[in-house]
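Colleague: coordinates only, sequence not included:
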């Protein structure tokens, strides 16, 4: 079996180059943290490929929006305030109408978050590929994946699973029906939880953004923190739109579906009211869905009776044959 993208990074690129004292946190989290002139900056980069990360027939404006949203979600998981971006764009041809719409989607979200696009590169290639590098202010109390401790509660924002269900509907050419519009919006126009991430600084013990699915990303947090996580499936918030459109598959999408860009985080039980206040201030719903314990760094999903559940692998995998596209 081929190496996963995470294994490739670990084997070939981790620790590459000089060891610098101003690097506070390198690979393995949602963003890197570096010290710069007395400030701590968060740095992240993501790439979207047509036909892999978004459908070729996705609304053009949504491509620009999503390109920035996935990076802002990384900032949110660090509790960072985004500030600057660099864009690298590969185009098969110059379609001015499509490019104008992509710009519109990118500009609207950037303006909402006070982010400036300050440079980049444009090249020609076989398909549309867009990479965005984002930097922002993180602070000394930046959120990380490695802070979860036994006794913490596990929380999730929003309603996971909607984007994955939306992708299934889009691929099946379903555009109308109860709840469909909401799921398609979650697919094409994800809302990064930047305000919630900022509000959780000093409150949450660890955080990760839900890009690969609740269980997969909980696994990343468990691995980095060296703890065991339990997810109570019955406590996951299933939206009416998800249950209406997905039926019996709703829980599968909620546990293993990717592209939601919600936050999954841990916090001490004593911080529960502070968590809810942060969520209220950000205008985001949050739900406690599990707990943290000492033990092997893995995730166990249990049903309403406390029995372990088998969950399909979530998230798209570029090199090991898993996943089904995003």
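Modeller: Okay, I see it. Since the model is a prediction, treat every value here as computed from it, not as a measurement.
Colleague: CA atoms for contacts and neighbours, from now on please.
Modeller: Fine.
Colleague: ok, so what distance separates residue 112 from residue 281?
Modeller: 17 Å (C-alpha to C-alpha, to the nearest Å).
Colleague: And these two? Which one has more around it.
Modeller: residue 281 (12 against 8; other C-alpha atoms under 10 Å).
Colleague: Check it against this one:
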């Protein structure tokens, strides 16, 4: 099979160049793309790297791996209130790579490019001793000065999350131990829901404008609700109080959290890629209406408090997560 593989430039021409549909990328025949932002706009840039058997399983479908790489970056753009423009791709392949995998990978890229209006601008391909490893640099745009930071929450702000929390972390737990499905009382559809939520995030790009127009602070939940809320509170110099009973759960997750260990996993595990948003009290009605109009589900889970303490209550009692503070890359 190795003798039938394309060389680097053939790989780019055959599989990646067709994805470079923006004129600024000039079909990937140059060393760099040229991007001209619209007058009065800022560019928003973010990067996420994903490595085999750390951020995804090597056995996962190649197309799903590609889509996850794009979607985790789209989630970052949405949290800033930005609309996506395009991306740069770093693709590092193991020595035993094959063209069928690359073709499926690029088909996944193409599907999400079309779904999110997010073309390839350029990047690099290399061979590594173990892979694949992916690095995506995403570029978005918004009106000048309107980016929403994680560091601007203020006491009195209401805290919201989109979607449901914990599904992906519970799905990862199932990938490691499928017997948990029986222990948690999940049927086949509920099991598949959790597994799919880990495999393919759902970036809340539809809510980006509502965030930009109405939020005081925002970030995406990539490392777990507990850990990411601590980051927002810490960078803003505030505390928070959270009603854990108000945290939205899917039907599948609601079954699992009868087990306290599973509840901790759901609240602290990563890969949700939902939005955590702080909104000033006078803007909550407008924010809720705008998010509802976007079709994204939204739940109020607490409020920002003065001080530096983040506290949690469950069933009316103080709840302590202890050392389970969220996912860490190191």
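Modeller: Alright, I've got the coordinates. All values reported here derive from a predicted model rather than from experimental measurement.
Colleague: Which parts of the stretch 201-326 of structure 1 are strands?
Modeller: 206-210, 228-232, 262-267, 286-293, 299-302 (DSSP state E, counting those that start in this stretch).
Colleague: what does residue 148 of structure 1 align to in structure 2?
Modeller: In structure 2, residue 148 of structure 1 lines up with residue 153, judged by TM-score structural alignment.
Colleague: List the contacts of the closest residue in space to its match that isn't next to it in sequence.
Modeller: What sits nearest to residue 153 of structure 2 in space, not counting adjacent residues and going by C-alpha to C-alpha, 6 or more residues apart in numbering, is residue 217, at 5.1 Å. Residue 217 of structure 2 makes contact with 148-153, 277-279, according to C-alpha atoms under 8 Å, 6 or more residues apart in numbering.
Colleague: which of these map to contacts in structure 1?
Modeller: Contacts conserved in structure 1 for the contacts of residue 217 of structure 2, using both residues aligned by TM-score structural alignment, their matches' C-alpha atoms under 8 Å: 148-153, 277-279.
Colleague: want to throw these into TSV with neighbour count and distance to residue 211 of structure 2?
Modeller: Listed next are these as TSV, based on neighbours: other C-alpha atoms under 10 Å; distance: C-alpha to C-alpha, whole Å:
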residue	neighbour count	distance to residue 211 of structure 2
148	23	7
149	20	10
150	24	12
151	18	14
152	17	13
153	29	13
277	27	8
278	30	9
279	26	9
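Colleague: any idea how far the aligned residue in structure 2 for residue 288 of structure 1 is from residue 149 of structure 2?
Modeller: Under the alignment (TM-score structural alignment), residue 288 of structure 1 pairs with residue 300 in structure 2. Noted for residue 300 of structure 2: a distance of 19 Å to residue 149 of structure 2, by C-alpha to C-alpha.
Colleague: with the kept ones among the contacts of residue 217 of structure 2 in mind, which one is nearest to residue 77 of structure 2?
Modeller: Relative to residue 77 of structure 2, the closest of these is residue 148; by C-alpha to C-alpha it sits at 10.0 Å.
Colleague: The closest one and residue 209 touch, don't they?
Modeller: No. Assessed by C-alpha atoms under 8 Å, residue 148 of structure 2 is found out of contact with residue 209, at 10.6 Å.
Colleague: Could you tell me which residues touch both of these two?
Modeller: Residues touching both residue 148 of structure 2 and residue 209 (C-alpha under 8 Å, 6+ apart): residue 81.
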